[in-house]
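J.: just coords:
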């Protein structure tokens, strides 16, 4: 089985970083608890908790290791892998997720993003080259590369925006049962 899945849950173990064959890997366990409305009692009730082993690779592994911690709420999407295992003495099923994307669950707190893009300026905002398409004199389209720091096309004036004040990343939020 290799399906795409999205999980909303709580990190249950400290992320652990390894390197295999030169590839960084960060793994941790995540708990996702079912919540449902019980019509009989008229209240929300907790259901079963599903546990997954989540793994991130390469650049994402480094970012996960530096950014996420035990007891933090996250939303992640990735490829689900369900495998049966047998050691001779014990048998079980392993449910793993190879992470494609992950971030803090902002329903439970706030966080600040810090880009590590080499093209970022000191404030942390990316300044990639942008392509602007304009019509040429013969009616065709010309594509000109323009950096974000140069002036925009006269037809598309850039808005006057004050740069955001940098601040320390933080996670403020609800307590979890772990």
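T.: Alright, I've got the coordinates. Only a predicted model underlies this, so the values are computations on that prediction, with no experimental measurement involved.

J.: please count neighbours and contacts with C-alpha atoms only from this point.
T.: Fine.

J.: mind checking which helix or strand the most centrally placed residue in the chain is in?
T.: By Cα atoms, centre = their mean, the chain has its centre lying nearest to residue 102, at 2.2 Å. Residue 102 belongs to strand 91-104 when assigned by DSSP states H and E.

J.: for that strand, buried residues please.
T.: With burial defined by 16 or more other Cα atoms under 10 Å, the residues of strand 91-104 counted as buried are 96, 97, 98, 99, 100, 102, 104.

J.: residue 133: which of these is nearest?
T.: Among the buried residues of strand 91-104, residue 100 lies closest to residue 133 (Cα to Cα), at 31.8 Å.

J.: you'd agree the closest one is up against residue 78?
T.: Yes - between residue 100 and residue 78 there is a contact under Cα atoms under 8 Å: 4.7 Å.

J.: pasting the second one now:
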């Protein structure tokens, strides 16, 4: 079962982009979430929670060209545990939000949406049929049979 999470916060780092070994684009950034709490009759900031957000494929490309440090964002995704060994051989772990959607927090500003252009992918089968049709159309007409 996935732990699905929705968060609202500010982008705390510049977006870092990479390409996976399989050739897919990735993007990651940190989000700061600072909840407001009422203490002694006064409102104040609670402790800031930092979370790493990762994005893949088309979402990664769109995030890289749309999101900047300081932007208020809304992020939906699945919570994952990332683990690795540091340079001293010690095991390290970090919670990462694998984003399914990222967008501006419109309660804190305005935005203009621009649809991404998707590349047209031709089906190889279509190309094979196209070549076959062209070759048939370019063949000379057979000579008419002479009736005797």
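T.: Okay, I see it. What you see is a predicted model, and the numbers here were worked out from it, not measured in a lab.

J.: overlay them and tell me the TM-score.
T.: Scored against TM-score structural alignment, normalised by the length of the second structure, the superposed chains reach a TM-score of 0.70; 116 aligned residues with a Cα RMSD of 2.0 Å.

J.: show me where the second structure has strands.
T.: Taking DSSP state E as the criterion, the second structure carries its strands at 4-11, 16-19, 25-33, 36-39, 42-45, 49-56, 72-85, 91-104.

J.: the third one versus strand 49-56: what angle between them?
T.: For the pair strand 25-33 of the second structure and strand 49-56, the angle between their directions (axes from the mean of the first three to the mean of the last three Cα atoms, to 10 degrees) equals 160 degrees.

J.: report the distance from strand 25-33 of the second structure to the chain centre.
T.: Taking Cα atoms, centre = their mean, to the nearest Å, one finds the center of strand 25-33 of the second structure at 10 Å from the center of the full chain.

J.: give me the residues contacting that strand.
T.: 7-20, 48-58, 60-61, 63-64 (Cα atoms under 8 Å, 6 or more residues apart in numbering).

J.: try 7 Å this time
T.: The contact list for strand 25-33 of the second structure, computed with Cα atoms under 7 Å, 6 or more residues apart in numbering, reads 8-19, 48-57, 60-61, 64.

J.: which of the residues you listed are buried?
T.: Of the contacts of strand 25-33 of the second structure, these count as buried by 16+ other Cα under 10 Å: 8-13, 15, 17, 50-56, 60-61, 64.

J.: what's the helix or strand hosting residue 133 of the first structure aligned against in the second structure?
T.: Using DSSP H and E, residue 133 of the first structure sits within strand 129-135. Counting by TM-score structural alignment, strand 129-135 of the first structure falls onto no part of the second structure.

J.: what's that strand packed up against?
T.: Here strand 129-135 of the first structure touches strand 141-147, going by 3 or more Cα pairs under 7 Å, 6 or more residues apart in numbering; DSSP states H and E.

J.: from the buried residues of strand 91-104 of the first structure, which two are the most distant?
T.: Largest pairwise distance in the buried residues of strand 91-104 of the first structure, by Cα to Cα, is 19.4 Å, between 96 and 104.

J.: could you point out the longest helix of the second structure?
T.: For the second structure, the longest helix by residue count, based on DSSP state H, is helix 124-137.

J.: list of residues touching it?
T.: For helix 124-137 of the second structure, contacts defined as Cα under 7 Å, 6+ apart pick out no residues.

J.: starting at the chain centroid, how far to that helix?
T.: The chain centre lies 36 Å from the centre of helix 124-137 of the second structure; the measure is Cα atoms, centre = their mean.

J.: just tell me the aligned range of that helix in the first structure.
T.: Aligned using TM-score structural alignment, helix 124-137 of the second structure spans no residues in the first structure.

J.: if I look at the closest residue to residue 80 of the second structure other than its chain neighbours, how far off is residue 73 of the second structure?
T.: Leaving aside its sequence neighbours, residue 80 of the second structure sits nearest to residue 96 (Cα to Cα, 6 or more residues apart in numbering; 5.2 Å). Look at residue 96 of the second structure and residue 73 of the second structure: by Cα to Cα, to the nearest Å, they are 16 Å apart.

J.: residue 63 of the second structure too?
T.: 11 Å.

J.: cool, residue 53 of the second structure as well?
T.: To residue 73 of the second structure, residue 53 of the second structure is 11 Å away according to Cα to Cα.

J.: with residue 134 of the second structure instead?
T.: Using Cα to Cα, one obtains 52 Å as the distance from residue 134 of the second structure to residue 73 of the second structure.
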